[in-house]
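# prediction below, plus the sequence it came from.
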Amino acid sequence: MTSTPNTAPANTTPASYSYLGPAGTFTEAALKQVPAAVGARWKSVNNVGEALDDVTTGRSIAAMIAIENSIEGGVSATQDALTTVPNLRIVGEYLVPVNFVLVTRPGVALAGVTVVNAHPVAYAQTRRWLDAHLPSHEHVPASSNVAAAATLLETKQADAAVAPPGITEHYDLDVVATEIGNNKNAVTRFVLVTSRTELPEPTGADKTSIIVELPDDAPGRLLEMLEQFAARGVNMSLIESRPIGDALGRYRFVIDLEGHIRDERVADALLGLKRFSPNVIFLGSYPRADKLATTVTPRYDNDVFVEARDWLRAITTSEPSAAASEPSATMNEASIPEQ
């Protein structure tokens, strides 16, 4: 038995949000955190490419997609899609704890489980528990976490399934074990992607996501790229390489920076990066999900960059800078000759 979330009345045409379905996935749990999505139509899709296609064609105003997992690292399918699909912007990020339950058809006890249906990634993240409690079990791969559970009601190929905790809201199944994940602190990071170009306002707790290509494979190129951030006090919270695909040894880098593009240090770093790299893709500046404020060393404050620009402008325009236009009492007194 399944349910469709946020179904609007037939006489309205609410905005649509695409997410990796069906109902009950971790992606749906991330979309539930978006206030603007309440009351909207939620469109279940099969993969990241379909979700982003909905956005670029206007079928949906935004799509929720997974971009990073604390265990597996970056989601390569998402990173590659964001590189190849133009005119996309990330406008928010959302964190979803990743744990799993073991479900069975009604009436099937844990002791009767011999075959477990599970998505390969979910199976890898629950293998320790399964081996400890069901040492002789067999594994049947599933196409998704929700599909693993749904199959129990369609066939008797498996006795149990590894599924998300909220699966029983959508399917008539029994939970026979909870918190079976190998890592209790596992988290998946999701991003809300749109085609709108408006930037969310800086909050002081922001991230900026970019994709950068090195100009060539000469020695020290990666160091040159990193120096653009280090020289301006910009911290990276993520950096991962992905093959460009045109030749061996050619990579692009997916990077998350701490700060907003309207922060002077971040803007200056991106200008330096643009001069260095043949291809810089700006994916967006948006509030951090954890709301942790960015710590900035005083010499990289916004005022320092503004003051430096004023100093340079004063030199190039022959106009006195604000600091230079204020007379020095000490100098003035020293310049008066004795009578």
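Right, received. Where do you want to start? Numbers count the residues shown, from 1 in each chain.

# use CA for all of it now, contacts and neighbours both
Fine.

# helix/strand/coil for L312?
Three-state assignment for L312 (DSSP: H, G, I helix; E, B strand; the rest coil): helix.

# can you count the residues close to it?
If you count neighbours by other Cα atoms under 10 Å, L312 ends up with 13.

# and the gap between it and P320?
Taking Cα to Cα, to the nearest Å as the measure, L312 and P320 are separated by 10 Å.

# likewise for V193?
Shown here: V193 relative to P320, a distance of 46 Å by Cα to Cα.

# likewise L82?
46 Å.

# A267 too?
For A267, the distance to P320 (Cα to Cα) stands at 26 Å.

# kindly report the same for A37.
Distance of A37 to P320, computed by Cα to Cα: 53 Å.

# same drill for those two, tell me which one is more crowded.
Neighbour tally, A37 and P320, criterion other Cα under 10 Å: the higher count belongs to A37, 17 against 14.

# list the contacts for the more buried one?
By Cα atoms under 8 Å, 6 or more residues apart in numbering, A37 lies in contact with 17, 31.

# please apply the same query to E179.
Counting by Cα under 8 Å, 6+ apart, the residues that E179 touches are 99-101.

# if we go to 10 Å?
98-102, 126, 129, 164-165 (Cα atoms under 10 Å, 6 or more residues apart in numbering).

# residue boundaries of the strands in the stretch 151-300 of the chain?
Secondary structure of the stretch 151-300 of the chain (DSSP state E, counting those that start in this stretch): strands at 160-163, 174-177, 187-194, 206-213, 236-243, 251-258, 280-287.

# and those strands as CSV, adding distance to L152 and mean neighbour count?
Supplementary listing: the strands of the stretch 151-300 of the chain in CSV, determined by distance: least, Cα to Cα, whole Å; neighbours: other Cα atoms under 10 Å:
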stretch, distance to L152, mean neighbour count
strand 160-163, 7, 31
strand 174-177, 11, 17
strand 187-194, 26, 22
strand 206-213, 40, 23
strand 236-243, 37, 15
strand 251-258, 39, 20
strand 280-287, 40, 22
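
# for P298, which of these is the nearest?
When these are ranked by proximity to P298, the top entry is strand 251-258, at 15.5 Å, counting by Cα to Cα.

# what's the spacing between the closest one and its chain's center?
Shown here is strand 251-258, whose average C-alpha point lies 12 Å from the average C-alpha point of the whole chain (Cα atoms, centre = their mean, to the nearest Å).

# likewise for stretch 197-205?
Stretch 197-205 sits 15 Å away from the centroid of its parent chain (Cα atoms, centre = their mean).

# got another one to weigh against that:
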Amino acid sequence: MEFAYLGPRGTFTEAALRRLPAAKGATTTPMSSVAEVLDAVRRGEVDAGFVPLENSQEGTVTVTVDELVGGEPLVIAGEAVLPVTMVLASEKTADGITTVASHPHALAQVRGYLRRELPNATAVNALSTAEAAQRVLVGEFDACICAPFTAEAAGLPVQAFNIGDNPNAETRFVHVVRPCPPPEPSGNDITSLAVYIDHDQVGALLAVLTEFAVRGINLTRIESRPTGEALGRYAFFLDCTGHLADARMGEALMGLRRICADVRYLGSYRRDRSDDPVPAPKGLSDTDFTAAADWLRHLRDGGRP
């Protein structure tokens, strides 16, 4: 397989890609933006893409969500979660640093450090932490915020270690492919969806949430994103526990299809977590759904109540 990922080489994305089981032995190709990666997947130039989706401190990588919600359909086939450790890399010491470059999410995760230690330095956005390191090397900026392995690869000295405001920060990355059947259920899965509701209907979002609640499906993420049609027009990006093959998930999706303006299925895939999966509530396991369907079929066939 060939994977495209958000480059250049030496980024957090490349480090997370090494953790992805599906990428073992694959050819990897760095690209300059999330949109470029996903377009390469859509055109069939690569087999899969790998891009950041969200950070535990800064939230959504909006370009990724917007591409998945609004672009030509793609599905998520897997994820990898990477702990994020930040360093300040530079040939200069703190008193000689006037500009600090990095990806916007990385800069946001060290706001406190920059205010305390480099209050007079100007923060500059770069396409990635690795690109920022390269621009420091050629003298365009004085310093960069990046991972320790990025600084090492670039040959930049580290002036300060572990400078993130949140020591437990982590970023979630997703493996994206063209529409295809999902991986087999693992028992610890996520299903991702984009839901479009009728904004003129009172209680439309409540109706969506009810489809999950009555079937014991937990929503782990819900976020609204503008559709671009007009002010007040939003799609909702959802992550929920369970797999497309689960009976309760299937019923929930059929319910959404009946009541929503549109539903985009974005994939079912194994969670990159060691958390024990939460069992289905009583009456909502696949066995319970099968037994109920058999009972109804029996009644429709004229059997004894």
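It's in. Worth saying up front: this structure is predicted, and the values here are computed from it rather than measured.

# quick TM-score on the pair, please.
The TM-score (TM-score structural alignment, normalised by the length of the second structure) is 0.93; 304 aligned residues with a Cα RMSD of 1.8 Å.

# against the first structure, where does stretch 232-245 of the second structure fall?
Mapped onto the first structure using TM-score structural alignment, stretch 232-245 of the second structure spans residues 249-262.

# and that stretch, end to end?
The stretch stretch 249-262 of the first structure measures 34 Å between its terminal residues, going by Cα to Cα.

# just the helices in the first structure please.
26-31, 48-57, 76-84, 120-133, 145-154, 221-230, 264-276, 302-317, 329-334 (DSSP state H).

# E240 of the first structure: which of these is closest?
Evaluated with Cα to Cα, those place helix 76-84 nearest to E240 of the first structure, the distance being 9.4 Å.

# pull out the buried positions in that closest one.
Residues of helix 76-84 of the first structure classed as buried: 76, 78-80, 82-83 (neighbour count, 16 or more other Cα atoms under 10 Å).

# what would those residues look like in CSV with distance to E169 of the first structure?
Formatted as CSV, the entries for these read as follows, by distance: Cα to Cα, whole Å:
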residue, distance to E169 of the first structure
S76, 30
T78, 28
Q79, 31
D80, 33
L82, 32
T83, 36
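
# just those now: which is nearest P200 of the first structure?
P200 of the first structure has its nearest neighbour among those in L82, at 19.0 Å by Cα to Cα.

# could you list every residue that touches the closest one?
Under the criterion of Cα under 10 Å, 6+ apart, the contact list for L82 of the first structure reads 48-49, 52, 67, 76, 88-90, 193, 210-211, 254, 281, 283.

# cutoff 8 Å now
88, 283.

# what's the counterpart of it in the second structure?
Checking TM-score structural alignment: L82 of the first structure goes with L68.

# from G25 of the second structure, how far off is T171 of the second structure?
T171 of the second structure sits at a distance of 23 Å from G25 of the second structure (criterion: Cα to Cα).

# same deal with D275 of the second structure?
According to Cα to Cα, D275 of the second structure and G25 of the second structure sit 27 Å apart.

# what's the burial count for the spatially closest residue to P305 of the second structure that is not a sequence neighbour?
Here the nearest residue to P305 of the second structure in space, its sequence neighbours aside, is L299; by Cα to Cα, 6 or more residues apart in numbering that works out to 6.3 Å. L299 of the second structure has 12 neighbours, counted by other Cα under 10 Å.

# in this structure L299 of the second structure contacts A292, no?
No: in terms of Cα atoms under 8 Å, L299 of the second structure does not count as a neighbour of A292; the distance is 10.8 Å.

# I'd assumed L102 was in contact with A163 of the first structure.
Yes: at 6.3 Å, A163 of the first structure counts as touching L102 under the criterion of Cα under 8 Å.

# so what's the most centrally placed residue in the second structure up against?
Relative to the mean C-alpha position of the second structure, the nearest C-alpha, by Cα atoms, centre = their mean, is the one of L53, at 2.6 Å. When contacts are counted by Cα under 8 Å, 6+ apart, L53 of the second structure touches 60-62, 64-65, 171-174.

# cutoff 7 Å now
Contact partners of L53 of the second structure, counting by Cα atoms under 7 Å, 6 or more residues apart in numbering, are 60-61, 64-65, 172-174.

# for those, which one is nearest V100 of the second structure?
Checking the contacts of L53 of the second structure against V100 of the second structure with Cα to Cα, the nearest one is V61 at 21.1 Å.

# number of nearby residues for N46 of the first structure?
Residue crowding around N46 of the first structure was assessed by other Cα under 10 Å; the count is 13.

# ok so, going back, can you tell me what the residue nearest to the centre of the second structure aligns to in the first structure?
For L53 of the second structure, the residue aligned by TM-score structural alignment is I67.

# how about its match: what's its closest non-neighbour residue?
In space, I67 of the first structure comes closest to V75 once its chain neighbours are excluded; the distance is 5.0 Å by Cα to Cα, 6+ apart.

# just to check, T29 of the second structure is in contact with A4?
Yes: the pair T29 of the second structure / A4 is scored as a contact, 4.7 Å apart, by Cα atoms under 7 Å.

# neighbour-wise, which of these two wins?
For T29 of the second structure against A4, the residue with the higher neighbour count under other Cα under 10 Å is A4, and the figures read 27 against 17.

# what do we get in the first structure for the more buried one?
Across the alignment, which pairs residues by TM-score structural alignment, A4 of the second structure is matched by S18 of the first structure.
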